[in-house]
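**Q** sequence and predicted structure are below.
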Amino acid sequence: MSAILKAARGGRIPINPAVVISNRPDALGLASAKRLGVETRVIESRGFAGDRWGYDQRIVSALKDCGVTPENGLVCLAGFMRIISPQFVRMYRNRILNIHPALLPAFPGLDAQGQAVKYGAKCSGCTVHLVDEGVDTGPVILQDVVRVRDDDTAESLSERILRREHILYPRAVNLFATGRIKIEGRRTIIEDPPA
């Protein structure tokens, strides 16, 4: 999230970050967003365990209050450890991005780095994908490979993948913002920049 905000503030992505929302008041991203002059909101998820859409309606309301609409907005998930309701996904169809610390479709869900190490994978990495109604199943936009070393732990692999995430996610947001992502079924085509 911070990498995206810094890239936008530095003029490397033609977007205007409108709001950073967290379900945890102690999330580090909130302080980072405030330092960069981006509005923040905390919408706690306690009490919504069985009502994803009830919680997501509060998120949608905050997004719309800040001008992030299904017609013109982009929602970027970063460390948001909740499964989004199908209603939210349908409302913002092809306008929700997520980053995952593995080369999807391998190692979806939680502890992807630990899964890669335990499995004995020789490479892992990170994936920016569009969010669909599944868990880490949306169309892939960009991926970057990180070699898994023989002495890696989940923590050491996580550190190296995170450095790549900070480069890859802003790049994917830039592709979206400049209209260079074309979706054909499950595939995304990255179009050349205009001449």
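**A** On my side now, so go ahead.
**Q** hey, let's count contacts and neighbours off CA atoms from now on
**A** Noted.
**Q** mind listing what the closest residue to residue 136 other than its chain neighbours touches?
**A** Leaving aside its chain neighbours, residue 136 sits nearest to residue 108 (5.7 Å; criterion: CA to CA, 6 or more residues apart in numbering). Shown in contact with residue 108 (CA atoms under 8 Å, 6 or more residues apart in numbering): 100, 102, 135, 136, 137.
**Q** putting a second one here so we can go through both:
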Amino acid sequence: MPDACDLVVLISGAGSNLQALIDSLGNRNPARIRAVISNRADAYGLQRARQAGIETRVLQPRDYPDRDGFDDALADLIDGYSPDLVVLAGFMRILGPAFVRRYNGRLLNIHPSLLPKYKGLDTHRRALEAGDSEHGCSVHFVTEELDGGPLALQAVVPILAGEGLENLAQRVHEQEHLIYPLAVRWFAEGRLRLGAQGAMLDGTPLPATGQLIRI
């Protein structure tokens, strides 16, 4: 079994993807969550972490004069845990270039669309309004381009005839809870890495779409 891979998870809200990560631990999974950090003191995900015996910290932007000051303090807090990987799990802040460069190749995010489609917010509505036949979610390495880093894994979800926003969002969310723990486990096992040309799995460059899973 590989050596333990230490994670720090950043959240802002309910923490359902955090819970999926917590539930995936064990069973010879070398990933280990050292801490969960939130920029909101009322984030329910903090309670999920505490129930799992994971250390929690809160760092609020209002306590810092500017974004760079917050990013620097956040990075210092993260580095206190010496993580191998930093996982963004519904962390609703844009991180500055210096922060992203500091964790180059060690920073993962999940986004509720089939990137590069629908970067940013309100992705499910945008997919429906565009008349798309499929939607989904993407795990990617974080770079300075918002939602633009190399893709590691995508789950493709067919859009059903007459499907509403709430149902589509729920179905995509279910896939997030499957593929994010999988991608994190791949990283923890040394299988997933960021190479010079993009994401790599088992030493082989992944396609621009990352590894595709269709349901």
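**A** Looks like it arrived, so ask away. The shown structure was predicted, so the numbers you read here are calculated from the model rather than taken from an experiment.
**Q** of all the contacts of residue 108 of structure 1, which two lie farthest apart?
**A** The span of the contacts of residue 108 of structure 1, defined through CA to CA, is set by 102 and 135 at 13.1 Å.
**Q** the two: which is more packed in?
**A** residue 102 (27 against 12; other CA atoms under 10 Å).
**Q** can you give me the strands for structure 2?
**A** 5-11, 31-38, 55-58, 85-88, 107-111, 134-141, 151-158, 192-195, 198-201, 204-205, 211-214 (DSSP state E).
**Q** in the longest helix along structure 2, what counts as buried?
**A** Across structure 2, the longest stretch assigned as helix under DSSP state H is helix 165-188. Within helix 165-188 of structure 2, the residues that qualify as buried are 168-169, 172-173, 175-177, 179-188, counting by 16 or more other CA atoms under 10 Å.
**Q** over to stretch 60-72 of structure 2?
**A** So for stretch 60-72 of structure 2, counting by 16+ other CA under 10 Å, buried means 61, 70, 71.
**Q** centroid-nearest residue for structure 2?
**A** residue 109 (2.7 Å; CA atoms, centre = their mean).
**Q** would you agree that residue is in contact with residue 142?
**A** Yes: the criterion here is CA atoms under 8 Å, and residue 109 of structure 2 meets it with residue 142 at 6.4 Å.
**Q** tally of neighbours for residue 42 of structure 2?
**A** By other CA under 10 Å, neighbour count at residue 42 of structure 2 equals 13.
**Q** ignore the last one, residue 28 of structure 2
**A** By the criterion of other CA under 10 Å, residue 28 of structure 2 has 12 neighbours.
**Q** kindly report the same for residue 24 of structure 1.
**A** 16.
**Q** excluding covalently adjacent residues, which one is nearest to residue 74 of structure 1?
**A** That would be residue 95: by CA to CA, 6+ apart, it lies 5.0 Å from residue 74 of structure 1.
**Q** and the one you found, what pairs with it in structure 2?
**A** Residue pairing (TM-score structural alignment): residue 95 of structure 1 is matched to residue 106 of structure 2.
**Q** mind listing what that match touches?
**A** Shown in contact with residue 106 of structure 2 (CA under 8 Å, 6+ apart): 84, 85, 86, 141.
**Q** contacts only, for residue 5 of structure 1.
**A** 17, 33, 36.
**Q** repeat that for residue 111 of structure 1.
**A** Here residue 111 of structure 1 is in contact with no residue (CA under 8 Å, 6+ apart).
**Q** looking for the alignment partner of it in structure 2.
**A** Residue 111 of structure 1 maps onto residue 122 in structure 2, by TM-score structural alignment.
**Q** please name the nearest non-neighbouring residue to residue 127 of structure 1.
**A** residue 143 (4.4 Å).
**Q** matching residues in structure 1 for stretch 159-176 of structure 2?
**A** The aligned range for stretch 159-176 of structure 2 is 148-165, by TM-score structural alignment.
**Q** quick one: contacts of the matching stretch?
**A** 99, 101, 113-114, 117, 121-126, 144, 146.
**Q** of those residues, which pair is most distant in space?
**A** Among those, the pair separated by the greatest distance (CA to CA) is 99 and 122, which sit 20.6 Å apart.
**Q** more crowded one of the two?
**A** residue 99 (25 against 12).
**Q** enumerate every residue touching that one.
**A** Residue 99 of structure 1 neighbours (CA under 8 Å, 6+ apart): 77, 78, 126, 127, 128, 129, 165, 169.
**Q** the fifth one pairs with which position in structure 2?
**A** What it means is residue 128 of structure 1. Under TM-score structural alignment, residue 128 of structure 1 pairs with residue 139 in structure 2.
**Q** help me confirm that its match comes into contact with residue 183.
**A** Yes: taking contacts as CA under 8 Å, residue 139 of structure 2 lies within contact range of residue 183: 7.3 Å.
**Q** relative to residue 102 of structure 2, how far out is residue 167 of structure 2?
**A** Note on residue 167 of structure 2: its distance to residue 102 of structure 2, by CA to CA, to the nearest Å, is 38 Å.
**Q** then residue 39 of structure 2?
**A** From residue 39 of structure 2 to residue 102 of structure 2 the distance is 19 Å (CA to CA).
**Q** same check on residue 182 of structure 2?
**A** 24 Å.
**Q** same check on residue 123 of structure 2?
**A** With CA to CA as the criterion, residue 123 of structure 2 and residue 102 of structure 2 are 28 Å apart.
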